[in-house]
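Visitor: sharing a sequence plus its predicted fold:
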Amino acid sequence: MKVTQAYRYALDPTAEQAAALASHCGAARFAFNWGLALIKAALDRREAEKTHGVPEVPEESPAEVPWSLYSLRREWNTAKDRVAPWWADNSKEAYNTGLDGVARALKNWSASRKGTRKGAKVGFPRFKSKHRAAPSCRFTTGAIRVEADRHHVRLPRLGAIRTAESTRKLARHLERGTGRILAATVRFEGGRWFVSFTCEIDRADRAPAKPDAVVGVDLGVKDLAVLSTGEVIPNPGHHRAASRKLRKLNKELARRQGPRTPDGGRREASARWAKTKKALGKAHARVAGRRRDGLHKLTSRLAATYGTVVVEDLNVSGMLANHSLARAVADVGMAEARRQLTYKTTWSGGRLIVADRWFPSSKTCSGCGAVKTKLALSERVYACTRCGLVAGRDHNAALNLAALAADVAQSCGETLNARGGAVRPGARAGRAPAKREPRKRGTLRREPEAV
């Protein structure tokens, strides 16, 4: 099967190449801000015309506001000699990156305002700051390849750049003809340059080691995951472990002279402030990297071992709104674990079942199916008053999740999701589905069960 896959490598550029990479990313930021300023000026002009009784034109009229990428490119090619006489120092892909970002941001803002875009409401795009925006640039045309020595990559106008690790996995696909590079994105984060190749890969069909096995995965805060098999994966708490160092660096950064004055003005940051800022970025990048590595190892093992993996549709954004729980939830990476399982189960030939958000996995007895009306978070052991079952709270929830695979098999193999599936939440062979009281108009919807 053909999939779109990314390969990410750390770079070891020379001083000249690092300066060229920074120049390309700066050019992308300049093009983004230039395009956004052009749009804002056109919108302000339209608002002024409305006050004078000028008839309103269609919102996405190319003659009035260049919403599309092609219109922005045309405007840029007309004005680049005047606004950026140094434009020839960088690849045209750098400016295309910034203009494409403006076009996408405006499209999302317009669709969100009209109500045609799902998800949270998107605001009007803001200008990118040199001190806050992560330097990034995307290449889609030109010489983009992996060198034969498997320790260098070649990018347009930048030449061959050495990588900190071997590129053999991607190189083998390119040599066999089972892979094709679509684009390359360079990004600076955590004090290092990275390149990500977006590729079209022809993956061989695989099967899990246990194609008929089912595992329920209960993600939590105390433990990273509890499986229905009884295995408990402890939560390493990378951010908590590094909190002392991060706190020290934040205090040190606050004592330095930063780019902003107490009254909100701008000034030149001190060298020590820049040094501490760089150290703080490296510390955060190390925490994120260790968390990402642990999640990849867990999800890869689950997808390669079990034919069916069942997880919950957790309201992670709602959990993050709880300030006393937000830091612990963010340190786990629940949404990232589900995202990785979504594509890894497909690659491994398995399937992922996502239980409905309102499925009472922790309140339901895995033995007899009785559902408790209330279960405090402090109760870490589930004790059933009907059948006398005593089990760990998270293990009981994982068993209930694993039992949902039978319900999906009985409903023509459809997968449960957050917007409702073929199986009612709590339905089980020989068990009545869990009932919910109807919600009255004007009342608040109850939040999903916390982990």
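Guide: Happy to help now that I have it.
Visitor: from here on, contacts and neighbour counts on C-alpha atoms
Guide: OK.
Visitor: would you map the helices across this protein?
Guide: 15-51, 69-83, 92-114, 168-176, 238-241, 243-255, 271-305, 316-320, 326-332, 334-347, 393-410 (DSSP state H).
Visitor: do you know which of those helices lies nearest L227?
Guide: In terms of Cα to Cα, the element of the helices of the chain nearest to L227 is helix 393-410, at 5.7 Å.
Visitor: tell me how far that closest one is from the chain's mean position?
Guide: Chain-centre distance of helix 393-410: 27 Å, with Cα atoms, centre = their mean, to the nearest Å.
Visitor: okay, now the one to match up with it:
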Amino acid sequence: MKAYKTEIRLSPRQVDKLARTIGVCRFLYNAFISHNQDLYEKEATFCGGMDFDKHVNHVLSVEHPWIKEVSSKARKKAIMNADNAFKRFFKGQSKFPRFKKKKDQDVKAYFPKNNKTDLVVERHRIKVPTLGWVSLKEKGYIPAGSEVSSCTVEQKAGRFYISILVKSDATEPKPNLSSEGIGIDVGLKSFAVTSDGKVFKNINKSRRIKNLEKKLKREQRSLSRKYDYYQKIKKMKKKENPGETENQWKNLNQNIRRLQKLHVRLANMRDAYQDYVIRESVKTKPSFITLESLNVKGMMKNRHLSKAVADQKFYQFKIKLKSKCLKLGIELREVGHFYPSSKLCSSCGEQKISLSLSERVFHCSSCGHTMDRDENAAINLKNAKEYTILT
């Protein structure tokens, strides 16, 4: 299976249909959590996804007839997603499921292939169940005539995206790899430094990102002031100018939309930069790539560095690099938390007793070897003998 994700253009009728579908899916997800909470308090038991689906068909849909106005498969997928969230909680893999909020926009509409005429792909459009023909923004990105099994449609900051799964029988030939490998040391001063001398700067220190973050901060303060003002209106129960209140709520929704667009833009810029770093790292076709396992949870406890660590998205970088290595047949290695990559001399192997964060140049007192601290760590990662193979 191969996944594609691209932006789509919807007509006003399709936007309305999709908004109602996502709204029903969010309602059923929250209703499943609330129903299990009440059931546990009364009978100390939990309800499964299939049983709750029957409850929706016989009880909830009678109380709320608008539930059956959307796709039944999308409704059932939302219930099973909530059921999987509970199963992960019981296994200790995640926290207790939380209610979905409308402003978070993290609910997707799932559409499977029910008929042969569903999910037909052409160069400039795709036929989605219940929505009909949908225009693709990137024409030709999805191969025409592909056999699609299912799709999900989501909304983010006023834009709509479709993710599809395509059955692919053809296997791409893997490139001939070199005999040499590389080590990648990630950090905060520079995002990544490779053992072959490539240095990738921290994009979060660039002027474009800083200007967007300043704008984001101003919008957040503006939204906070609007919320405080509306809370005062509710307490005072002023209803003298209802038209003015509607305009105020309209301003608040516009402010929320501006915030969402800024968050999406920042996330896209950081994701695109990580993709660039991965492409440049695998360009030489190394036989293996070695990373260091970072204690990100412990690093986040430092309130002075927590935001900088979160913006780097180290875990997402590892997941993307792992996917790329699987595609190209590169062996991805990972060393443990306590491997002294920064304290070892890459020339003679002597370990330094103490090395503060302010020392950006590594100097070996034994052999006199001097080089950049991060590049020295990357070379040590490349030469590591004990590691875990991820791919």
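Guide: Nice, I can see it. Being a predicted model, the structure only gives us computed values, none of them experimental.
Visitor: TM-score of the superposition?
Guide: Between these two chains, after superposing, the TM-score reads 0.88 (TM-score structural alignment, normalised by the length of structure 2); 375 aligned residues with a Cα RMSD of 2.6 Å.
Visitor: that older thread, please identify the deepest-packed of the helices of structure 1.
Guide: helix 393-410 (a mean of 24; mean count of other Cα atoms under 10 Å).
Visitor: list the contacts of it.
Guide: 214-218, 220, 226-228, 230, 308-312, 353, 355, 361-366, 379-382, 414-416, 422-423, 427-429 (Cα atoms under 8 Å, 6 or more residues apart in numbering).
Visitor: any of these buried? List them.
Guide: Among the contacts of helix 393-410 of structure 1, the ones that count as buried by 16 or more other Cα atoms under 10 Å are 214-218, 220, 226-228, 308-312, 353, 355, 361-366, 382, 415-416, 423, 427-428.
Visitor: aligned to K127 of structure 2, what sits in structure 1?
Guide: Taking TM-score structural alignment, the alignment pairs K127 of structure 2 with R154 from structure 1.
Visitor: wait, what's in contact with its match?
Guide: So R154 of structure 1 contacts A143, I144, R145, V146, E147, A160, I161 (Cα under 8 Å, 6+ apart).
Visitor: which residue is the nearest non-sequential neighbour of the third one?
Guide: Beyond its immediate neighbours in the sequence, the residue positioned closest to R145 of structure 1 (Cα to Cα, 6 or more residues apart in numbering) is R154, lying 5.4 Å away.
Visitor: also the first one?
Guide: If the residues on either side of it in the chain are set aside, A143 of structure 1 comes closest to P156, at 5.3 Å by Cα to Cα, 6+ apart.
Visitor: next: the fourth one.
Guide: Beyond its immediate neighbours in the sequence, the residue positioned closest to V146 of structure 1 (Cα to Cα, 6+ apart) is V153, lying 4.6 Å away.
Visitor: so that neighbour versus F194 of structure 1, what's the distance?
Guide: 11 Å (Cα to Cα, to the nearest Å).
Visitor: the two - which one has more neighbours?
Guide: V153 (22 against 19; other Cα atoms under 10 Å).
Visitor: give the aligned equivalent of F32 of structure 2 in structure 1.
Guide: Using TM-score structural alignment, F32 of structure 2 lines up with G35 in structure 1.
Visitor: thank you kindly, that will do.
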